[in-house]
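**Student:** Generate coordinates for the sequence data below:
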Amino acid sequence: MTIVVDSNLVVALALPLPYDALAVQAFSLWSRQGEWLIAPLLFEYELTSLVRKGVALRQLREERALPVLHQLQQSGVETIAPTPELHRLALRLAERVGQSKAYDAQYLALASRENAPFWTADRRLARAAQSAGLAWVHWIGELTTDHYPL
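**Tutor:** Down below sits the predicted model:
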């Protein structure tokens, strides 16, 4: 099965975040089950930004930034190049979930096109998407036996 993953989940594999144990559990499970993990190309830029943020917030020492970024880039998430259709879909989905920007909607668009679940640590995004009828959007806190046999 294909799963779209948010960059905030991947960065939790290396930085101390409130949901890091859930992220590790999810990636372990997805790996065991042979899931194909994908993200929009934007993911690569977000990883770099999140690692830098980790340094700025003192969650990560400066000298560890490059090795951690390399580790995260090897997490097994394949990035998918955008297409004009994906951008148009992202614009529509951003409107649908009430977002003023379309960054998160790039993930939603990819998941919609691939008919795949999208997992995120952004609870507000997940709630907005679910309220807009996008039942395939999941917050990492929902990872239970309802979704996967843990």
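
**Student:** C-alpha only now, for contacts and for neighbours.
**Tutor:** Fine.

**Student:** Ser31 is in what secondary structure piece?
**Tutor:** helix 20-32 (DSSP states H and E).

**Student:** Skip ahead from that helix and say which helix or strand is next.
**Tutor:** strand 36-40.

**Student:** Could you list the buried residues of whichever helix or strand comes after that next one?
**Tutor:** Using DSSP H and E, the helix or strand that directly follows strand 36-40 along the chain is helix 42-56. By neighbour count on 16 or more other Cα atoms under 10 Å, the buried set for helix 42-56 is 42-44, 46-48, 50-52, 54-55.

**Student:** Please give the structure of this sequence too, so both can be compared:
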Amino acid sequence: MNDGLTPQRLPGQVHHDRQIGRPPPRRPIALVRTRGRLYRYFPSKGAILAALIIDAHDDLGAAAEQALARAQQRSVLERRMAICHGVRDWSLDHPQECSLIFGTPVPEFEASADAVGPASRVPALLTGLLVEMVGTGEYDLIGQLPISDDVRRALSPVREKSPPRYP
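**Tutor:** I've put the predicted structure just below:
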């Protein structure tokens, strides 16, 4: 029997289950245990978790990007707050997904490199705002806390590629 569940449709099925009142699993690994049919589409529990993690990070990134887009004509501080509120609202609306990506690690699970891009979306938005603040002079990195020589040496490869106002 083909139930139509594929790796691409797995996260949607989880959302559908929640909408029709099916209780969500208490832990992400419980989803894997209760849906044996998933093994037809994924080689392992780790692959299922990786798909769910990537989807959760993508949803979170999209929520943050939408919040930023709504505040685009506002100050940098207001845009930062919009991103933070977008992340918080998503977290409250998606507690299982939030727990999956920010909660207790799953024993013996190692995230795939495919999760790096989706997981970087929110930090990239916040970093973009910081770069903008430094570029416009709203934030003076040089006048902030002193940086030790050891830290400066460790960061030198990054600093070489950064805008000139970075310490």
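
**Student:** Could you get me the TM-score between them?
**Tutor:** Once superposed, chain against chain, the TM-score is 0.27 (TM-score structural alignment, normalised by the length of structure 1); 60 aligned residues with a Cα RMSD of 4.2 Å.

**Student:** just to revisit the earlier point, switch the buried residues of helix 42-56 of structure 1 over to TSV; also include distance to Ala94 of structure 1.
**Tutor:** Formatted as TSV, the buried residues of helix 42-56 of structure 1 follow (distance: Cα to Cα, whole Å):
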residue	distance to Ala94 of structure 1
Leu42	15
Phe43	17
Glu44	20
Glu46	18
Leu47	21
Thr48	23
Leu50	22
Val51	25
Arg52	26
Gly54	27
Val55	30
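
**Student:** from the residues you listed, which single one is nearest Trp119 of structure 1?
**Tutor:** Proximity of these to Trp119 of structure 1 was ranked by Cα to Cα; the top entry is Phe43 with 13.3 Å.

**Student:** OK, contacts around the residue lying closest to the closest one once chain neighbours are set aside?
**Tutor:** Excluding its sequence neighbours, the residue lying closest to Phe43 of structure 1 (Cα to Cα, 6 or more residues apart in numbering) is Ser7, at 5.7 Å. Shown in contact with Ser7 of structure 1 (Cα atoms under 8 Å, 6 or more residues apart in numbering): 43, 46-47, 120.

**Student:** Ile83 of structure 2: helix or strand, and which one exactly?
**Tutor:** Judged by DSSP H and E, Ile83 of structure 2 forms part of helix 76-93.

**Student:** likewise Trp119 of structure 1?
**Tutor:** Going by DSSP H and E, Trp119 of structure 1 is in strand 118-120.

**Student:** Pull out the buried positions in stretch 59-69 of structure 2.
**Tutor:** 59-65, 67-68.

**Student:** Please tell me how far Tyr45 of structure 1 sits from Asn8 of structure 1.
**Tutor:** 12 Å (Cα to Cα, to the nearest Å).
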